[in-house]
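Enquirer: the following block contains a protein sequence and its predicted model.
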Amino acid sequence: MNDKLYKLMNWPRIEGIIYSEEDNPHEVLGPHITGKSVLFQTFQPGASGVFVIAESENKKYKMEMVDESGYFACLAAGKIPEHYEYEVQYGKKESVRVKDAYRYHVGLTENDIDKFNAGIHYTIYEKLGAHLMTVDGVEGTFFAVWAPNALRVSVVGDFNHWDGRVHQMKRSKDGGIFEMFIPDVKPGECYKFEIKAKGGLTYLKADPYAFGQQLRPENASIVRDISGYKWKDKKWIGEREKNQQENSPISVFEMYLGSFRRNKDTDEYLNYRELAPEVVKYVKEMGYTHVELLPIMEHPLDASWGYQVIGYYAPTARYGTAEDFMYFVDTLHQAGIGVILDWVPAHFPRDTYGLSQFDGTCLYEHADPRQGAHPHWGTLIYNYGRPQVSNYLIANALYWVEKYHIDAIRMDAVASMLYLDYGKRDGEWVANIYGGNENLQAIELLKHLNSVMKKRNPGVLMIAEESTAWPKITGKLEDDGLGFDIKWNMGFMNDFINYISYDPYFRAHHHNELTFSMVYAYSENFMLVFSHDEVVHGKSTMVGKMPGVLEDKFANLRISYTYMMTHPGKKLLFMGQDIGEFREFDETRETEWSLIQHEPHKGLNRLVKDLNSLYRKKSALHALDTSPEGFEWINCISPEKCMVSFLRKAEKKEEVLVVVVNFANTAQKFVIGVPYEGKYKEILNTDAKCYGGLGRVNSDVIFVMEEEVDGKPYSFTMESAPLSASIFSYIPYTEKEKEQIERKKAVLAAELRAEEAKCEAEVAKEEAAKARQEAENANKLAREAMDRAREAEKKAVEEVKKAQEEMKRVEKLRREAEIKSSNI
């Protein structure tokens, strides 16, 4: 080695490159002007010789091996060639031409880094990760990764034989991001980041921002170009906000793509493009408005169903590429079907190639396991208070919406984010700065995300799976709410399933579980769900939860779905439950579509289809969904009958529906109070033969009676089959019917008056006869009294005569006595 070249070499830093501990190799490797010459340095481990080929100048410079590990250098007179390559020799015969990655100084701008460090770079995925780029006319890929505590980071892949010494990355000025442009790295190439942590340990990590990832069990990231897809869903996107308003009908078909359909010959997964028409056909036929996909972000374990995510920015390779998934969403949109994506910001798995201990330290998670780990799930918790971590998650939600046209984000396990002690015992968690159990950083993340989502994508829905009574989940941010649009109603699901699982004989004692949901129905904007969580892990399927013999099970399930579809709230049903599967959900098999051939399953499927149709067409079932004015109990206080009846109302009274559900396993006759005069027609009865029932329906239009029942001025009588639900539509009288009714009323009134007059005449006649009889009786009594008086008078005369004669006799005796006395 000549002295000049020797003196130009920075030997300590060269040693750092050789031992892979240099975090700014661009300052050493590549071309550097030194005086009137150019110093070329390259590190090609295992090479026996290297030449600099400057074809534009028709020059070739032999480089000197300055270290036997493969470090080469040379001095070339003049300026840096516009185009040059290295010709690298291995042994005597093999040689390759490679472009020098260290001549390109490409990186994030200071503004990008500042926004990222502040947690407000909402398109950071366009900067970090792997991005195809053309620099100075050279095509390649720019790599960037956030690993602030790493000693050194390299890009490794098929293009450099997975050798971390070849492409060591440059640390950005702020020290947090490593970046590098590598020429000739094309779409489809596999790569990872090799991270050397302080202390010497080296890790291979998948790219947190990768747009593609290998199919398990392989786990390398893949360079993907996601910019080329031509969307055809402009009409859907333009109407999305209108179709997803607060009171829009939303009926969701929750599905796991791997179990919806499979290849008939191999039982392997179908591609997103193959699945798209199959999903559209079924969902359109059934009348669902949306599909909700269990997480399609890349994950290593099938049995997690996607809820333990490694590749947050990569659609799973199980079903194809990123562009294939775009085609899937686009196809559904063109068919008028919305797409909801399950998203998991609450936790992530511990797999060593993922986010765990990413740069040798707890970068994405908390270092304290009381804050950074779920003891029961075995997963790690994000450090939401770190701006770059919250930025990673917020940008990810926006990424799926803005790059894949997703219509709603359903956030999994929100409760575990809100509570620091979720699933933990005393001593397993750390209180917040105020001594409470609220996760203040997670709350701020949720508010931040919901706020920015509404500003950037106003028609997109944010849905929370939150299982506690945390207030104002769907409250507005300005009112100190969390800003979600919809909350899963876990209380309804648990209470109702508990109620319906009882034998009808015992349901009267649990009536409150049936009706309690209406006590809090308007505290949030709810979605009623019978989700995948309820049909796994030994919980049985929906039909399996129902009591009784087979016929009763299906009858119970039919009234369950009818009650849910007529109850206030959006709707969600997991796949397989609308055909009555008896086998629990299993990610390893296809849904048992053959069941539809059998009558009970076919009838149930028909019912769900008809319920979806009614839900969408009848405004009473959705127009006032979030307003108490849209619902009114008719009778919810007859537990002994195991029945409820209620009204669903819209703006116009003509649109009102009457719902009657008989949860008893016996036929009953109900008198239903209604607010409006008119006719009521049964438009759905779950006991209809087409649904698998026995056909005990109310086929005739029922006219109301002007009799007050249940506090309503009118009423009608209906027959309710055992375990059945009926929906009646209201039909006001026509003008002709009103005239006929008025005429009939007049005739009836006249007849009534005539009958009353007749009755009055009869009464008068009876009263006259009675009076005559009473008069005759009085006369008789008078005559008898006169006779008695005459008799008494005659008797009195005789008595007087007797008295007079007695007086004469007494007088005679007195005189005689006096005479005797005078004679003496």
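Expert: Perfect, thanks for sending it. Worth saying up front: this structure is predicted, and the values here are computed from it rather than measured.
Enquirer: from now on I want contacts and neighbour counts done on CA atoms only, so please keep to that.
Expert: OK.
Enquirer: who touches the host helix or strand of residue 658?
Expert: Using DSSP states H and E, residue 658 maps to strand 657-662. Strand 657-662 is contacted from outside by 559, 563, 566, 620, 641-649, 668, 720-730, using C-alpha atoms under 8 Å, 6 or more residues apart in numbering.
Enquirer: so after it, what's the next helix or strand?
Expert: Strand 657-662 is succeeded, C-terminally, by strand 668-674 (DSSP H and E).
Enquirer: show me what that next one is packed up against.
Expert: Contacts defined by 3 or more C-alpha pairs under 8 Å, 6 or more residues apart in numbering; DSSP states H and E place strand 668-674 against strand 631-638, strand 714-720.
Enquirer: look up how far residue 749 lies from residue 739.
Expert: 15 Å (C-alpha to C-alpha, to the nearest Å).
Enquirer: again, but for residue 189
Expert: 91 Å.
Enquirer: who has more neighbours out of the two?
Expert: Set residue 189 next to residue 749 and count neighbours by other C-alpha atoms under 10 Å: residue 189 wins out with 15 against 12.
Enquirer: residue contacts, that one?
Expert: 157, 158, 159, 222, 223.
Enquirer: which of those residues has the most neighbours?
Expert: residue 223 (25 neighbours).
Enquirer: please report the distance of that one from residue 107.
Expert: Counting by C-alpha to C-alpha - residue 223 and residue 107 are separated by 18 Å.
Enquirer: just the strands from the stretch 201-350 of the chain, written as ranges.
Expert: Assigned by DSSP state E, counting those that start in this stretch, the strands in the stretch 201-350 of the chain fall at 202-205, 212-213, 221-222, 251-255, 290-293, 297-298, 311-315, 338-343.
Enquirer: er, the stretch 601-750 of the chain actually
Expert: According to DSSP E, counting those that start in this stretch, the strands that the stretch 601-750 of the chain contains are 631-638, 643-648, 657-662, 668-674, 679-685, 702-703, 714-720, 724-731.
Enquirer: want to throw the ones you listed into JSON lines with distance to residue 503?
Expert: As requested, the strands of the stretch 601-750 of the chain are arranged in JSON lines below (distance: least, C-alpha to C-alpha, whole Å):
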{"stretch": "strand 631-638", "distance to residue 503": "17"}
{"stretch": "strand 643-648", "distance to residue 503": "14"}
{"stretch": "strand 657-662", "distance to residue 503": "13"}
{"stretch": "strand 668-674", "distance to residue 503": "17"}
{"stretch": "strand 679-685", "distance to residue 503": "22"}
{"stretch": "strand 702-703", "distance to residue 503": "32"}
{"stretch": "strand 714-720", "distance to residue 503": "18"}
{"stretch": "strand 724-731", "distance to residue 503": "15"}
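Enquirer: next up, a second structure to put side by side with the first:
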Amino acid sequence: MILDLIHPTEYQLHLFHEGNFFECYRLFGAHVLTIDEKTCTRFCVWAPNATKVSLASDVNNWNGSGYEFKKVNDEGVWMLIVEQDLTGCLYKYEIHTSTGEVLLKSDPYAFFSEERPKTASICYPLDGFQWNDQKWLQKKEKNKVYSSPTVIYEMHVGSWKKKEDGSFLTYRELADEVIPYVLDHGFTHIELLPLVEHPLDISWGYQGTGYFSVTSRYGTPHDLMYFIDQCHQNHIGVIMDWVPGHFCKDAHGLHRFDGSWVYEYETEIDRENYTWGTANFDLSKTEVQSFLISNALFWMEYFHVDGFRVDAVSNIIYWPNSDGQRVNEFGIAFLKKLNQIVYQYDSNLLMIAEDSTDWPQVTSPTHYGGLGFNYKWNMGWMNDMLSYMEKGSNERSQFHDKVSFSLLYAFSENYILPFSHDEVVHGKKSLLDKMPGDYWQKFAQLRLLLTYMFGHPGKKLLFMGFELGQFSEWKDEEELDWHLLDYEMHGKMNLFVKELIKVYKRNKPLYELDHLHEGFEWIDVNNRDQSIFSFVRKGEEGDPLVIVCNFTEKTYEDYKIGVPKEGTYREILNTDAVDFGGSGVINKKPLEAIDEEFHGREHHIMMRIPPFGVSILRPVKHRKERKGNGKEEVRSYAVSRRARK
């Protein structure tokens, strides 16, 4: 039993080389072990083509002599046991190659690292943190993922907010600042850009060197655990951005780890990611599969993450540098295997594919031939809508199909609608600044775009800063433009975002049947001349919502809209309300359905249509239909209520 704790078992090694050891982090890396009241530190590394491996650390003045590893098997697993508690020590692996090079490498399985620009690994035991998120975990087990409201706040930790001296907030400081903010706005999840260790700030974490190492920029692993624990105690899910396709080529990292292509493809055309200057993981290699799938389970086990946004799935589905012409069967097999194993450990996890291809069945179960994700970013919808909105209102009639096209495939996958960081950086402008027209029209059209997004089938993801109405695009080395909240229109935009999310979460038709045809129905999709779209959203039961979107600056009185049932309709949200910065073209009074056919329906209403605006209408329940204490559950937007007084 003691030997089992120190030495790898034959079974562990077999599974690792077979590609099925999914808890590699328990064996590889640095582990402080206490056995028979004696403490030692075990180091274990895979370097199949090394001729010699030594430990270089601050304990031995970075001289590996006398700290040589023993080769455990012919496949290149090496191990060293130091009869000391080396908690906190800095270390690297001194790897001698077959060509005579001596490489100093960080530990691929290190749990912590020096703060950049330094690159040594740190021996850091992860035990000892007391989690208090049991209620969240129990709730998550009962959660209906697909029929729940989901609004994801995508964050870059380093540029959300900074201290007065310009330094980063720590994970613990972020917990105190971010959580109340997210709760106040109503977001259900936070998605964090990658927090693996990475050398270059402006890579935003997408070019990692330490996949098991929480970046030390913002604190320790226990500090990040605290942040996630606090999120869970406040009923906020945490999604990690994760990059299993490619990695950073810095000398201390995985690249040419033992002088040979250990983690990357051997063939240059497959190995080199010329777009990002990175190296592509060799997904055909079974040990790499063990490494990557173990990494996903590591974040789940030790950090209680609720999901992964898997970056650049297209770079895995197709061979790099092939322009989508060559399918990578190793990549396909890896994605299926990854999702199968992840769901065996936690069936409630969110596995989200950032995929721009038209590969079929990305969100279908693997036993039906799918890749096994449960969500996919709808990049087509995002590109079409931004392209449409950037057109002048007098041009939009020519591009009418850009709005309607997404509904032809909206239910072919389980989609998340993303306005992510990639759309508001590198000269692409902020969401607000993408909108054409004058100052007022920009704000009006951003409210229009956001409300159409929340009315469209699919869960929602938005990058930080949109809620402030930032004119400048994301500046990754500076904090958000918080001072904008002191200005009237930006404050009203922020109020609008809060109200929009409230309306979304309080009305089941907006989310309950997001992934089923039954949840959506066009009223009028053909009004190209006026650029007005109207549609119905339905829930599993109860009354539907009517949504009318006007993509021009024109105002209409007594506009005729066919409705799904007779009765009275009340406006529960109007983006043109004065308190949101609008012009006040709202429908103050209830709208009575007229018993006369229109839009192919037996009934219609006459309503006001605001400029660059959206109206969301809900049938008014009759007294016999009301629930609970007899009061009708009507959430009319607060600003309109105040405007009526």
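Expert: Cool, the structure landed. It should be emphasised that the depicted structure is a prediction, and the values quoted were computed from it without experimental measurement.
Enquirer: list the contacts for whatever residue of structure 2 lines up with residue 440 of structure 1?
Expert: Using TM-score structural alignment, the equivalent of residue 440 of structure 1 in structure 2 is residue 329. The contact partners of residue 329 of structure 2, taken as C-alpha under 8 Å, 6+ apart, are residue 317.
Enquirer: 10 Å instead, please
Expert: Counting by C-alpha atoms under 10 Å, 6 or more residues apart in numbering, residue 329 of structure 2 touches 283, 284, 316, 317, 318, 319, 335.
Enquirer: and residue 531 of structure 1, by the same measure?
Expert: Applying C-alpha under 10 Å, 6+ apart, the residues near residue 531 of structure 1 are 253, 254, 255, 488, 490, 493, 542, 572, 573, 574, 575, 577.
Enquirer: tell me how far the corresponding residue of structure 1 for residue 44 of structure 2 lies from residue 107 of structure 1.
Expert: Superposed on structure 1 with TM-score structural alignment, residue 44 of structure 2 falls opposite residue 144. According to C-alpha to C-alpha, residue 144 of structure 1 and residue 107 of structure 1 sit 8 Å apart.
Enquirer: what sits in contact with each of those two?
Expert: With C-alpha under 10 Å, 6+ apart, residue 144 of structure 1 and residue 107 have common neighbours 127, 128, 170, 171, 172, 177, 178, 179, 180, 181.
Enquirer: how big is the offset of the helix or strand residue 559 of structure 1 falls within relative to structure 2?
Expert: Counting by DSSP H and E, the element that carries residue 559 of structure 1 is helix 550-566. Compared with structure 2 after fitting, helix 550-566 of structure 1 deviates on average by 0.4 Å (mean C-alpha distance after the TM-score superposition for structure 1).
Enquirer: just tell me what residue 346 of structure 1 corresponds to in structure 2.
Expert: Checking TM-score structural alignment: residue 346 of structure 1 goes with residue 245.
Enquirer: which single helix of structure 1 contains the most residues?
Expert: In structure 1, taking DSSP state H as the definition, the longest helix is helix 735-823.
Enquirer: tell me how far it lies from the chain's centre.
Expert: 92 Å (C-alpha atoms, centre = their mean, to the nearest Å).
Enquirer: got a list of what residue 148 of structure 2 touches?
Expert: By C-alpha under 10 Å, 6+ apart, the neighbours of residue 148 of structure 2 are 188, 459, 505, 508, 510, 511, 512, 513, 514.
Enquirer: can we see that at 8 Å?
Expert: Taking C-alpha under 8 Å, 6+ apart as the test, what residue 148 of structure 2 contacts is 511, 512.
Enquirer: got it, and the one 3 residues further on?
Expert: By C-alpha under 8 Å, 6+ apart, the contact set of residue 151 of structure 2 is 186, 187, 188, 189, 459, 460, 461, 462, 501.
Enquirer: can you tell me how far it sits from residue 451 of structure 2?
Expert: In terms of C-alpha to C-alpha, residue 151 of structure 2 sits 13 Å off from residue 451 of structure 2.
Enquirer: cool, and residue 537 of structure 2?
Expert: 13 Å.
Enquirer: number of residues surrounding the match of residue 346 of structure 1?
Expert: So residue 245 of structure 2, with other C-alpha under 10 Å, has 24 neighbours.
Enquirer: residue 170 of structure 1 contacts residue 176, correct?
Expert: No: the criterion here is C-alpha atoms under 8 Å, and residue 170 of structure 1 misses it with residue 176 at 10.4 Å.
Enquirer: in terms of neighbours, single out the busier of those two.
Expert: The neighbour count for residue 170 of structure 1 versus residue 176, taken as other C-alpha under 10 Å, is higher for residue 170 (26 against 15).
Enquirer: please say which position in structure 2 the more buried one maps to.
Expert: Under TM-score structural alignment, residue 170 of structure 1 pairs with residue 70 in structure 2.
Enquirer: give me the stretch of structure 2 that stretch 693-710 of structure 1 matches.
Expert: The aligned range for stretch 693-710 of structure 1 is 582-599, by TM-score structural alignment.
Enquirer: hang on, residue 718 of structure 1 packs against residue 700?
Expert: No: Residue 718 of structure 1 is not in contact with residue 700 according to C-alpha under 8 Å; the separation is 10.1 Å.
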